[in-house]
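[1] Sequence first, predicted coordinates after that:
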Amino acid sequence: MQLDLELYREEAQVEANVRISYIHIAPERPLHTILFVHGFGGRARQWRYQIEQFAIHNEVIGLDLRGHGRSSRPGGGYEMDRILADILAVLRHCDVNRPIVLAGHSYGVAIATEFAWRYPERVSHLILIAGAGEYNILPAYKVMFRLPEPLLRLFQPIANRAMDASLYALQEMYLHNMRHWRGWDKFPELKPKTMVILGNKDRVLPQSAFERVGELVPEGSEVINVGVSAHMVMLERRDAVNRAIERFLEGETAVPTHSRWRSDVEAAGRGGLLAERPWLANYETAVPPTIDVPRLPLTRLLDRAWRRFPNRPAIRFMGRTLSYRSMSAQAARFANGLLSLGIKKEARVMLLLPNLPHLVIAFYGTLRVGGIAVMANPLDPPEELVRQANASGAEVLVTLGRFSKTAIQIKVQSSVRHVIYASVADYLPFTKKLAASLMPSQRRADQLPDQAAGSDFAWSRWLRRFRPEPPRVTVRPEDTAVLQFTSGTTGIPKGIILTHYNLVANTMQVRLWLTDVRDGHEVMMCVVPFSHVYGMTSAMNLAVSVGASMVLLPRFDTEAVLRAIRRNKPTLFPGVPSMYVALNNFPSVRKFGIDSIRACISGAAPLPIEVKETFEKLTKGKLVEGYGLSEASPVTHANPINGRHKAGSIGLPLPSTEARIVDLKTGRPLAAGQIGELVIRGPQVMRGYWQDEAATLDVIDKDGWLHTNDVARMTEDGYFQIISRRQDSWQGEDKKLAFPRDVEEVIYELPEVREVVVVGIANQPVAFVSLKEKTRIPAKTIIQFCQRRLPPSQVPRLVIFVKEFPRSFIGKVLRRELVSQYRQQIRAEGGSVSQHLAGLDDTAVE
């Protein structure tokens, strides 16, 4: 499990002038609390491999000793008593009351030993790594630590290459702590179970200091030599050290594997968790069952990205590249620009943009000032956009100059006071920008409209006026970050309230699901719209969280996508099934180098097995079906990327996500295999609907379960299958419900079929079929094929061929539009749908 540990950094005030900085990760129901103590001149991050490994199933704490790492340097006070008091203070701050596993390295061995000796009731296991029998440093260092502080400051730049503490702090710790410690005399009195991992080749201590440690510990202690290694053994031989710690704690199941969960499934620990969530047994080994979501604003992900990867391309757009440093600076300019307009915390900023650099910059810039991003669909009719602007109370609109007519209508009829007009040319390379400026139509699109007022601005000129440093605005995790309006499938679109915590949680859940993602190395194909929460989380926020390059495309055009793939070699490609269908069927698709794609999560609609297998054959990568809904930020389920995939299944709930199937009428939980409504609970579930408490109470019950309105079932081993939306099903002659997906999977097996959607109309299945180019198949053949494979209640009563399916802007087929078009056609002929379907015989098709 790879984590950005700095997202988990906290501070404890231990004295008036002393703050101890530490990394703290606490998953749900941890097996142990493991505290890591670094050595002389070290820091908590020296334990990064152990923290990442053991945080999967344990609460872990890695602290920076006073004067080290990010902890403050007091004027004095480096005695052992104060160091131990710091540890106790951190444990109190983390609310740790049970005995801990205490691991120390180098001089941290002395500190850990002293703590275990003085507070034996607080320590269950003691792990001593590369410690010394005494801490008599080499003569050259003794001389240096006698120098006055002004001289020490001269040597500090040199020391910074090897040490994570000031020389003054090291001097004080040596003079008042290290040289006085004689703790090896206390080793025989140690009560906790003890393990020693030997180390050598330290720069400060002679080799002879390490040789007696194994002889000094109590009889029965475990002494391990992991082989040739230098002093930083937990870094250089991390796998060996981790295995040794696992074996040492094996009786307590420190790191359960799929076959080593506790046998007592009623226990309160991990076994109890497995009993409640059977899907955990099918998780990949590196995926944690639960995660400790950092309580941070979403903008911290961008802060970490530009600090870790300042020069890495953040955005690749039409041949232009923006680094993470540049993107962050422009988001800061945008934030300062909003402040200049009088925009305050919790003000709403409406973003009406396709996937352009402006959208990423405006999104994070809005969040930097504590504003709320109202994500608008550029394909919605102006009347709906006006309604959403009024419903949200948006004060600023950011959109393209070519949408000026809609923008003017929104401003006139809503609360919007300012419009910022962007242009595609703003982020084009110089040559493309010059060519665009010579085109009259493009020049007009880039200019402010004639009706623009003094409160309207052109993006580039406006942005340059402001500072590139982020403003200092306190944003809390529970603050609202996004208003995402629903698609309006079942009524008027409602505003979904997503907090910073919701979005950080879902971003981390998806990131941990992708077990082989490499921070700072990935390239993300971003064609799924950011203005929908699926694209926002699985493409934009995920990319920022791992320092990936985002290849932006404003819309899905198959050939344009393939050219972008050939040019940028993306490794990750979140999308919807229709995108993968289009790529699968494009002539000579392999010549575009699509084998760079390593992993894809498909959402928004069922992923047919034929589509999955064809795409994986072309790319040699993994394409897995996932599931989510906007009210859950949105991802809740996915099939394992490198684990067991079940055809026709949405996979397993993500870490820290609870899911169950409940009776469609009574709401009581159902056993595995039974069909009912899918309900979900987790940190990604929305706060509620914007200014609509009644609608919120309709979908989120008093226990926090989100009702999805999707009919589903769960297998014994925890895989979930979406059967249908409740309104898309029909009832067979046996009074049992039948569902579209069972029929669609069969029709997809016909090689002529490009895409199929089955809908229940007047309690009869109707199949809408799109064929591949230059192919034909009679509707009668499709019916007969289904008759051989399906029970009578699932055989389509009617087959209707369509060239293209009506879709939402994210690419999801609008089933209601298909039904509406069919109904209108029948009414125009003077009949009713029921009469039309009833009048068909077994072979009558259209």
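    Yes, it's here.
[2] drop to CA atoms for contacts and neighbour counts, all remaining ones
    Fine.
[3] for the stretch 51-200 of the chain, what spans make up the strands?
    59-63, 100-105, 123-129, 193-197 (DSSP state E, counting those that start in this stretch).
[4] which of the ones you listed sits most buried?
    Across those, the average number of neighbours (mean count of other CA atoms under 10 Å) peaks for strand 59-63, which reaches a mean of 26.
[5] who's in contact with stretch 440-449?
    Contact partners of stretch 440-449, identified using CA atoms under 8 Å, 6 or more residues apart in numbering, comprise 401, 402, 404, 421, 422, 423, 425, 436, 437, 456, 457, 458.
[6] Nearest to residue 116 among these?
    residue 422 (62.5 Å; CA to CA).
[7] show me what contacts that closest one?
    Residue 422 neighbours (CA under 8 Å, 6+ apart): 358, 398, 399, 400, 401, 446, 458, 459, 460.
[8] Mind doing that once more with 7 Å?
    399, 400, 401, 458, 459 (CA atoms under 7 Å, 6 or more residues apart in numbering).
[9] Which of these fall within strands?
    Using DSSP state E, 399, 400, 458 are the members of these that sit in strands.
[10] check contacts around the nearest residue to the last one once chain neighbours are set aside.
    Going back to what we said before, that points to residue 458. Distance criterion CA to CA, 6 or more residues apart in numbering; nearest residue to residue 458, sequence neighbours excluded, is residue 421 at 4.9 Å. Counting by CA under 7 Å, 6+ apart, residue 421 makes contact with 398, 399, 400, 401, 448, 457, 458, 459.
[11] Kindly recompute the last result at 10 Å.
    Residue 421 makes contacts with 397-404, 407, 445-449, 452, 456-460, 462, as judged by CA atoms under 10 Å, 6 or more residues apart in numbering.
[12] Mind giving me the ChimeraX select for those, buried ones only?
    Those of the contacts of residue 421 that count as buried under 16 or more other CA atoms under 10 Å are selected in ChimeraX with:
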select :397,398,399,400,401,402,403,404,407,445,446,447,448,449,452,456,457,458,459,460
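[13] And here is the other one:
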Amino acid sequence: MEAKPWLDLYPDTIPTTLDYKRKPVQSYLTEAAENYPEKAAVHFMGKEITFKEVYECALRMGNYLRDIGIKKGDRVAIMLPNCPQSVISYYGVLYAGGIVVQTNPLYTERELEYQMKDSAAEVIIGLDLLYPRISKIMKNTQLKHIIVTAIKDYLPFPKNIVYPFIQKRQSGIVVNVKHEGNQHLFKKIMSAGKVAPLENEFDFEKDLALLQYTGGTTGYPKGVMLTHKNLISNATACDAWLYKARKGEEKILGVLPFFHVYGMTTVLILAVMQGYKMILLPKFDVETTLKTIHKLRPTIFPGAPTIYIGLLNSPNIDKYDLTSIKSCLSGSAPLPYEIQQKFEKITGGKLVEGYGLTESSPVTHANFLWEENRVKGSIGVPWPDTESIILSAETGEAALPGEIGEIAVKGPQIMQGYWNRAEDTAATFKDGWLLTGDMGYMDKDGFFYIVDRKKDIIIAGGYNIYPREIEDVLYEHPAIQEMVVAGVPDPYRGETVKAYIVLKEGMTATEQELDEYARKYLAAYKVPRVYEFRTELPKTAVGKILRRALVDEERSKRKDDEKLG
């Protein structure tokens, strides 16, 4: 492992080590406003905003936050979908010297209250639709101020007139907030705020830019502490990987939510750093996304497998021209090979799988986009300045090529630790290596492969079974649109393999048919014993299928059956 064999795979066009500018994330917006003042930075539902306008709006927000008491290091929560306000707020908080706390707009009151308490955020910026939810929990938290905005605030005429009526019909919620006391209107801040430069003492290595909360798959969500260095190094490496991208010219589709670290780094930071136009969509909708690509011609499209699968399975896909897409980096879940091939054929661009986690800002590995040495089923190789090893499950030492163990990583993008959780932080690192919790292996050439989450391994009849191996096989079946495999309780085997299946529209498949298909490619002990057909699968906001939710659901059903029995 000392030899880092993956470095021999790098093309001459990608440096193995990079030069990072030791400056804060927000300084890239200042530079973009100077270099591309009249260039569109954001396109949102027909409205475009220039880099100069975004910069000035972010300064207004930063100055206003200072005026209401935000100091260097204070936490400010942003609870917004992808929209101009989310861009302005993010950079505004950083200009004020604050730490951004990205908050999912879908959070329940309980989830929101937990995150606000844990982060000790003092200000929250949210949508008018979320105001009732936020106002209910404020008294139980350290929140002192709420800044309210509405989607219509950045819509062009006549959409800004019509939208409130559509919103009222769909949600039934009408919010009237006055700009007084601890309640503030985003629109008022933008019309009256100061456009004055803001300076802060700055430590590139130590100053936090972000508290990004993990999904809470084990216990309560934890606040991942990411510094300016972490975010800048990962966005810089992303730019190096996309070496054919043209500074100041590309258009990047922002359908991945900014409250997820993947969308935030690969769209929100990278686009500003490189002077790209962000084409923002507040949520993923198949037809809206297809129409947007067809009309606005984005060239870069970071996404998740479920997004690409959704587009490919649209019955209307042939009506749209998707050939503007040149490069796509897929993350958050395994990318089926069949999907990669189909998407590349339709767009003429390149789609490759990458890998990372919240704790690494997020990317650590990826396949090469334009080189021929892409390997089926691999997450690729470590990014510039990133090291990775496989730790043997038996010895805890570095494993040999081909041996399965836990993936561990080092690099400039690795978090400082978990917010106020010293024990959890210590347990996540070993001798300076971040333990990812993912099981995988490296081949002799330096390509890495994921076999599954450490906690998702199914132990049935004494065998270790990796769900991803089964999923890779079943995804090749022509009738399957989406699927996930999980281990469910079994009185005889301990656990048994269950497959949850969503079929493509207009196609059919029986349990017997899928069983016969699986037995052609899998050892008998790996073949699912149970199949359940569903119309949809539970997912995170970024489109990652929630395997754990299905396992919990299964356990809950069994407990209920035992009570009835």
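    Ah, there it is. All values derive from a computational prediction rather than experimental measurement.
[14] returning to what we had before: between the strands of the stretch 51-200 of structure 1, which one is nearest to residue 648 of structure 1?
    Using CA to CA, those put strand 59-63 closest to residue 648 of structure 1, at 36.0 Å.
[15] list the helices and strands the closest one packs on?
    Applying 3 or more CA pairs under 10 Å, 6 or more residues apart in numbering; DSSP states H and E, one finds that strand 59-63 of structure 1 contacts strand 9-15, strand 18-25, strand 33-37, helix 48-54, helix 80-93, strand 100-105.
[16] Nearest to residue 239 of structure 1, out of the ones you listed?
    Residue 239 of structure 1 sits nearest to helix 48-54 of all these, at 8.5 Å, using CA to CA.
[17] Centre of the chain to the closest one, how far?
    Counting by CA atoms, centre = their mean, to the nearest Å, helix 48-54 of structure 1 is centred 19 Å from the centre of its parent chain.
[18] In contact with the residue mapped onto residue 386 of structure 1 from structure 2, which residues?
    In structure 2, the residue equivalent to residue 386 of structure 1 is residue 113, according to TM-score structural alignment. Contacts here follow CA under 10 Å, 6+ apart; on that basis residue 113 of structure 2 touches 107, 133, 134, 136, 137, 138, 139, 140, 141, 142, 143.
[19] who are the neighbours in contact with the fourth one?
    Contacts for residue 136 of structure 2 were tallied using CA under 10 Å, 6+ apart; they are 109, 113.
[20] Could you rerun that using 7 Å?
    Applying CA under 7 Å, 6+ apart, no residues qualify as near residue 136 of structure 2.
[21] corresponding residue for it in structure 1?
    Checking TM-score structural alignment: residue 136 of structure 2 goes with residue 409.
[22] any idea which element its match lies in?
    helix 404-413 (DSSP states H and E).
[23] with structure 2 superposed, average distance for that helix?
    Average distance, helix 404-413 of structure 1 versus aligned residues of structure 2 after superposition (mean CA distance after the TM-score superposition for structure 1): 1.4 Å.
[24] how much distance is there from the helix or strand following that helix to the middle of the chain?
    Going down the chain from helix 404-413 of structure 1, the next helix or strand is strand 418-422, by DSSP H and E. Centroid separation for strand 418-422 of structure 1 versus its chain: 30 Å, with CA atoms, centre = their mean.
[25] quick check: strand 418-422 of structure 1 aligns to which part of structure 2?
    Taking TM-score structural alignment, strand 418-422 of structure 1 hits residues 145-149 over in structure 2.
[26] ditto for stretch 126-136 of structure 1
    With TM-score structural alignment applied, stretch 126-136 of structure 1 matches no range in structure 2.
[27] so how far is the helix or strand containing the match of residue 386 of structure 1 from its chain's centroid?
    Using DSSP H and E, residue 113 of structure 2 falls within helix 109-119. Chain-centre distance of helix 109-119 of structure 2: 20 Å, with CA atoms, centre = their mean.
[28] That one: average distance to aligned residues in structure 1?
    In the superposition against structure 1, helix 109-119 of structure 2 averages 0.9 Å from its aligned positions (mean CA distance after the TM-score superposition for structure 1).
[29] Map residue 464 of structure 2 onto structure 1.
    Under the alignment by TM-score structural alignment, residue 464 of structure 2 pairs with residue 737 in structure 1.
[30] what about its match, distance to residue 139 of structure 1?
    Distance from residue 737 of structure 1 to residue 139 of structure 1, counting by CA to CA, to the nearest Å: 84 Å.
[31] Those two: which has the busier surroundings?
    Shown here are residue 737 of structure 1 and residue 139; by other CA atoms under 10 Å, residue 737 has more neighbours (16 against 11).
[32] so that one sits right up against residue 731, yeah?
    Yes - proximity of residue 737 of structure 1 to residue 731 meets the contact threshold set by CA atoms under 7 Å, at 4.5 Å.
[33] what's the offset of stretch 414-424 of structure 2 from the middle of its chain?
    Counting by CA atoms, centre = their mean, stretch 414-424 of structure 2 is centred 20 Å from the centre of its parent chain.
[34] Where in structure 1 does it align, residue-wise?
    Under TM-score structural alignment, the match for stretch 414-424 of structure 2 is residues 685-695.
[35] Please apply the same query to stretch 85-104 of structure 2.
    Taking TM-score structural alignment, stretch 85-104 of structure 2 hits residues 358-377 over in structure 1.
[36] what about the matching stretch, start to end distance?
    End-to-end distance of stretch 358-377 of structure 1 (CA to CA): 15 Å.
[37] Quick one: residues in contact with it.
    Residues outside stretch 358-377 of structure 1 that contact it (CA under 7 Å, 6+ apart) are 299, 327, 330-332, 334-335, 344-353, 473, 475, 480-484, 531.
[38] Which of the residues you listed fall within helices?
    Of the contacts of stretch 358-377 of structure 1, the ones assigned to helices by DSSP state H are 299, 327, 330, 331, 332, 334, 335.
[39] chain center to the helix or strand hosting residue 237 of structure 2, what's the gap?
    Per DSSP H and E: residue 237 of structure 2 is located in helix 228-241. The chain centre lies 15 Å from the centre of helix 228-241 of structure 2; the measure is CA atoms, centre = their mean.
[40] Read off where that helix ends up in structure 1.
    Going by TM-score structural alignment: helix 228-241 of structure 2 matches residues 500-513.
[41] returning to that earlier point: so how do I select the buried members of the contacts of residue 113 of structure 2 in PyMOL?
    Listed next is the PyMOL selection for buried residues among those, using 16+ other CA under 10 Å:
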select buried, resi 133+134+137+138+141+142+143
